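Participant: just coords:
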């Protein structure tokens, strides 16, 4: 009897812990497998996914009967009954007739149908990534409604929405699995150079406009929210190999390689891991514009070295430095190097040194090497997860900011630890970078020139030869030609050993008076968390969260005023959101959302950023939304701490301690010495903010000679910027047509901008005499200051997106975006807004994922209206452009592969999205993707 009882108990225990196995296959209505379908036990956090062939095996301790739910983006959900162990299921999912059922997370920090999102949101999912005609998923973002992608270089694209676009886009946040991947030194992301690997991308969501209420200061103009695949849900090895060429008139045809590898494995219900590796190599878009620009960096039509003595080519460097040769002649005459009265033979004209073309100063190597890895632990085999993620990346690219920079061997790393389940997350991470062998190409040209002949010698020879030639009977034009020929004697020619030796020496020297290297080893530490109380209360969904960030800037004095050691400072924020859905008659409902965030930087008073929204669902096919959002952004690290001589102006951040920390010695002209001034002075950054004139008024003085035209600048030190944004939108389905419309109006307060001012070396601005004399004698320094504009700055716009199934199973889509700046430029000539956005944009797509069995195609078209590009490096018109991309793809299920043949800019009409960058040519590629 005792043995019988023991045996019975053992059998009972075995039965209690017996495992139920369910297997099967998931297909679409054409009997094609649907890989990546989520298979979840209803009511429990247990599940699996289908493999490439649509097959799945699900093991659980749950005893039948129970239900399994099958979900996949683009298909209707399906719930199946499991009534026995070892049951085999055959599941057919029907395609959803609308994209409105897609789920997004970023809009409210909680999963919701895009149809019900309280604000505008764009989504780029697996289907869109697989079918994009662009060379990679990041380039495919160009086809999203309302999105601007400015191409800095082949591997550096800057995403932006609703205007105010620069490559140093500090108004826009980019998150990868919750981590900000902006560089610590520059305070903005360098595209996808050290970002995500395509085989690991699960989805991309984009919130245009102010998103500060939930995401803080850097989400002032929008946020790009990228998510990767969790190894618990997506196992296996995936490989993508892409080969092709880039074609550009300036650079020719060059090979292009892009490889991505993902390996993920779920070792048990408690532990999973993954690793990714990506490698890209190509040749960058060469920038070879020889068009001249003036002292304010405005393009000059028709200006060349042959017809402009003060020529400063857009992509020519070393010609940035110029002097009035009459002043040189006066100095030489005073030293006895020229006969008395010789200066009367010399005209008062600015003459610049001869520069080097950009192609002489870079090899246009575009490269990206990145890897990441993750360890995921679910100690109780449910939704509670602990993860560690590490990312490293290095690469080479071109960056255009105040100058043009060769980013060579740039390195960035991120490390994150996160605790999360369906209701909360708590994460902490560190982001650190190193500049590698990066250098400023403008100062490379300047200091190669100075390596073979310093400025005093060069201009002295020029002025002396000009006088001699004039005395010999030469015309003014002949005298200038003879003077330049003499001054150029001994010049290091590109390709010569002397040039190469000087180039190698300059790019390894961080002192901008003799070199061009910029050094950096900055980092920031970030922690943030969120708790959703929806499982604890039925009244409403309530969330609370917060974040903290500590910066440590360390550029060794090459970018910031941190020559004596790192600059540390911090900021934090807390927020809360309440969301309530009120069911009305029939299918009608009203979704109300209120959010508020408080942020505080140690340098400024705290700010509240509220958001209110309402979404009215008429029925499953129609939703109207309205919102009022506020946002703010703290001044960036550059706004506060930069101390950089960019050649045309010195950039000085306006943190109080920064102004005195930046110092510079300046020589005073002979005209100043005649007024009793010393031969040199030391000036600090304070002069820019307390003793300066506006640049526009100094230019007016040069035209009129009237000192009364001078206007005192003395800009205020920078403080946080605020925006209030009102938006109305509609999402719905009209028959087979899906419509998404939104319109907005933004009103800015304390708009952060750069203002170029001129600080005299002697005298006090407004004194009417000494400071005016300093300006007239050229005894002043131009500073680019960081301040807040008192002018009214507003913008508004609208977007309309239409998608539909046509001719049976063809996908047709199109969008139009209107963006307008409301600003009185004539009344505020010195305020730089960097709006840099076309007024009209149109995008269209046409394709079929299943034109016939396993074969699909997609065509994308983009139109951009012309617009004016305003930036510190160069300003000029960006002509309208039309771009056509296309791809065809073939799936081969037997080897779990997809082959794609594609091309971008197929018309071959080269274009650019920012003045001063290289023209964008065409790309042609073939790719092979395995098991993705």
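Facilitator: Cool, the structure landed. Since we're looking at a predicted model, the values are computed, not measured. Numbering: from 1, shown residues only.

Participant: Could you use CA atoms for every contact and neighbour count after this?
Facilitator: Noted.

Participant: Quick check: residue 929 touching residue 893?
Facilitator: No. Proximity of residue 929 to residue 893 does not meet the contact threshold set by C-alpha atoms under 8 Å, at 11.6 Å.

Participant: Included below, for side-by-side comparison, is a second structure:
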């Protein structure tokens, strides 16, 4: 921070001697004020926004004459010549197209979306008001090329161009410049810690690599959410939304959602705002009983492992149990041969018995904005708090209960620069792992050793009594389960309460987390100094992680783990050929203390063609990279099916576990237990695929390093008659693709010695480990999107888009490598509506179709069937109250569906809302 003080001081003293103030109003052709219209001084980044009454005031650091541009979503941009100071403009906007919208994210400077050098999607105030989704965030799924995976009612994950799970570490979400991801759990928080609907000013989405400007992890896409400045949007706004959710499994349940925004401009120098929202409902139940190991197998199978049934992951070779009973003298020698040489799993509990599916979200934020010189130089503080209850699907299904996350930011900025610093601090609250809840309730009632011993004994007795194998298995499970804690009983509840408040995964399921992220970044736009040469920007960032899970997620049992990252960048942009050709070059250098430095260049060209300048062609080559996540590096977690161990060099020996051995293993080693470190997963393990194929071979897993991508993209935006066309195509080449590889670690012997390690496999003396590594395999992806929009039947809006996405990966070249592409090959989205079908009455209908696709994730792999969804809303505006009444429904008449394997099925949602003073 000390190094930044001289820079900050330099920024603060920059002034210009010539200032011009422009004011006025912006209305549509019906003389209705247009709030949120953008007023920008051409060739600079200085601008303003109209308030609720369509009024604006803009002070520019230059003397007349110069031009300003007025734009608003759905209207044609207009340019005005400013010739005097204090000039007053009364602007009447003409209805236009989406090509006239202003975006900032593509080049870190305001520009028409029509002229953007890369693909960008915008979701503004008009789209938010007209969305058919029950929340503005859910409405993002109607954007071209966007996937929204629903984890729960209050937690949705946005992704573009594939390769994502709910822990979407290849996608970045920034809320007023702050990274919205969890420092420890690595997932983007959706809108759990985002914005209230009332405070959203605009949302921009850049699909594809963006590391050249935005650094690590801006790899497959980046989402920008910008809130309303209280100087530009003062006043009181509120909404209340109530409705029903309907699902085959959960039935019909009520939900309600309310919000309040209060903003006040105390003077030309000081303004403040505060926001509050609260949502409560019933989450989507996850009730699949499909066998994860063998889909189609029913629950009667001895080694059944249900998708949303937990505790049945604990299994063992039942003949090995018999051998241990013989060694202990509990059964006669030879009796073990009556047992099958196959695995048996413990009886599990359904997820519905392990969580109450309460969905709750509370968001609060407050901001203070100070303009000491009554111009665009501004100092602001923002504090955000998010807490609530939801479901998160990662390695297991987690009940995120009373989760608490806060962010605090201080920023200094004007039209040419910003310096911001923020901190993210999280607390897992009373969250717990549902899988380990089931496992340890079972173990609290009866140990694994006792349960499997009773099972083996009863099976032998049944077989000797003349039962066939199926009958013997049934009687054995019945015998071993006698007295088991049943959901709804006091015994089960007491065990549940004890397990979910115990952070030791050997006996409990609570996970603790008090991790932090500290971040500082700065950007300076030199264009006002170099405009005769080119538009030039420079910037940089600093980030520090402080991981503190108390040993429940990471190997931080002896104290927090900290590490730092740095980055600097520059961008040069130049217009040529009568400003028809725009050339952009960017370069960024990043360095983590754990890895070597990395350069990320980007070059692009955009050309505006046609006599009326109505066609824009663009091409770009971009690079992106991402560091391994905090979990890739430092996790140390027994997830049930596998032990997850991060591959940071310092992490490999900190993960240390003791396992019981079979009777044979104990005889061979002379000890009933074996102690294994995480290093064995990388240096002494069999590949899973080789063992399954019957030819065990060494895994040879390398420790993880940063992943890189080179993205080639071309695109076109333009108008063909009454139709607006926006299309793009891309081709991505990945290097050092980060993914997981499951290996089998023998509890004794050295892999490759062809004796003890193979014996360990035969006796069941091994453990599955999930490693974090890079694949040497070639991974590529390619795709295209096209969007069409037009006015039909007079004033009706008709839009449609199609997205194609495919990966190019030969599984046979790397049998143990899983890419987790996780996106449909084909997607179609349609929209039809009219904001003024009759005076103050509007409606909108959305249709989405998704092709089937295969989902790969740590929790489970499985097929996601194709689905079709119809959403609709109708709204009525009451101008005299500055209000709108809206009624809508999602998945109308459709079947329950899911977007990720293992989640709850998404049913229908019906709502009615009243929005006040938000027009």
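Facilitator: All right, it came through fine. Please read all numbers here as calculations on a predicted model, not as lab measurements.

Participant: coming back round to it: who has more neighbours out of residue 929 and residue 893 of structure 1?
Facilitator: The neighbour count for residue 929 of structure 1 versus residue 893, taken as other C-alpha atoms under 10 Å, is higher for residue 929 (21 against 15).

Participant: For the lengthiest helix in structure 2, which outside residues touch it?
Facilitator: What stands out as the longest helix in structure 2, according to DSSP state H, is helix 448-464. Helix 448-464 of structure 2 has contacts (C-alpha atoms under 8 Å, 6 or more residues apart in numbering) with 318-319, 321-322, 325, 335, 338-339, 346, 469, 471-473, 475-477, 479-481.

Participant: just stretch 27-37 of structure 2 next, same as before
Facilitator: With C-alpha under 8 Å, 6+ apart, stretch 27-37 of structure 2 has contacts from 25-26, 49-55, 70-73, 90-95, 125, 201, 919.

Participant: Roughly how far does residue 600 of structure 1 sit from residue 223 of structure 1?
Facilitator: Residue 600 of structure 1 sits 20 Å away from residue 223 of structure 1, taking C-alpha to C-alpha, to the nearest Å as the criterion.

Participant: These two - which one has more neighbours?
Facilitator: Between residue 600 of structure 1 and residue 223, residue 223 has the larger neighbour count (other C-alpha under 10 Å), namely 28 against 18.

Participant: Apart from its neighbours in sequence, what residue is nearest that one?
Facilitator: residue 173 (4.6 Å; C-alpha to C-alpha, 6 or more residues apart in numbering).

Participant: Please report how far the one you found lies from residue 400 of structure 1.
Facilitator: Separation of residue 173 of structure 1 from residue 400 of structure 1 (C-alpha to C-alpha): 19 Å.

Participant: of those two, who's got more company?
Facilitator: Set side by side, residue 173 of structure 1 and residue 400 show more neighbours around residue 173, with 28 against 22, by other C-alpha under 10 Å.

Participant: Now do the same contact list for that one.
Facilitator: 180, 182, 188, 189, 218, 219, 220, 221, 222, 223, 224.

Participant: cool, and residue 288 of structure 1?
Facilitator: By C-alpha under 8 Å, 6+ apart, the residues touching residue 288 of structure 1 are 250, 315, 316, 357, 358, 359, 918.

Participant: about what we covered before: which ones among the contacts of stretch 27-37 of structure 2 lie within helices?
Facilitator: residue 125.

Participant: Quick one: the strands in the stretch 501-650 of structure 2, in order.
Facilitator: 516-525, 535-547, 561-576, 581-592, 598-609, 615-626, 636-638, 643-645 (DSSP state E, counting those that start in this stretch).

Participant: ok so, going back, derive a PyMOL selection command for the buried subset of the contacts of stretch 27-37 of structure 2.
Facilitator: Command for PyMOL that selects the buried part of those, burial taken from 16 or more other C-alpha atoms under 10 Å:
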select buried, resi 25+26+49+50+51+52+53+54+55+70+71+72+73+91+92+93+94+125+201+919
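
Participant: Filter the contacts of stretch 27-37 of structure 2 down to the ones in strands?
Facilitator: If you go by DSSP state E, the contacts of stretch 27-37 of structure 2 have 25, 26, 49, 55, 70, 71, 90, 91, 92, 201 in strands.

Participant: Among those residues, which one sits closest to residue 279 of structure 2?
Facilitator: Lowest distance from residue 279 of structure 2 to these (C-alpha to C-alpha) belongs to residue 201, with 20.8 Å.

Participant: And residue 694 of structure 1, what's its match in structure 2?
Facilitator: Here residue 694 of structure 1 is matched to residue 687 in structure 2, going by TM-score structural alignment.

Participant: Show residues contacting stretch 318-332 of structure 1.
Facilitator: Contacts for stretch 318-332 of structure 1 (C-alpha under 8 Å, 6+ apart): 310-313, 338, 342-343, 346-356, 442-449, 459-460, 462-464, 647-648, 670.

Participant: And residue 830 of structure 2, what's its match in structure 1?
Facilitator: Matched across to structure 1, residue 830 of structure 2 falls on residue 844, judged by TM-score structural alignment.

Participant: cool, residue 586 of structure 2 as well?
Facilitator: In structure 1, residue 586 of structure 2 lands on residue 595 (TM-score structural alignment).

Participant: can you tell me which residues contact the residue nearest the centre of structure 1?
Facilitator: Of all residues in structure 1, the one closest to the mean position by C-alpha atoms, centre = their mean is residue 158, 3.5 Å from it. Shown in contact with residue 158 of structure 1 (C-alpha under 8 Å, 6+ apart): 149, 150, 151, 152, 166, 167, 169, 189, 190, 191.

Participant: Report how many residues lie close to the fifth one.
Facilitator: The local packing of residue 166 of structure 1 (other C-alpha under 10 Å) involves 24 other residues.

Participant: Pretty sure it sits in a helix.
Facilitator: No. Read with DSSP: H, G, I helix; E, B strand; the rest coil, residue 166 of structure 1 is coil and lies in no helix.

Participant: what are the ranges of the strands in the stretch 1-150 of structure 1?
Facilitator: Going by DSSP E, counting those that start in this stretch, the stretch 1-150 of structure 1 shows strands at 20-27, 38-41, 47-49, 55-60, 66-71, 78-82, 87-92, 103-104, 112-113, 122-124, 147-153.
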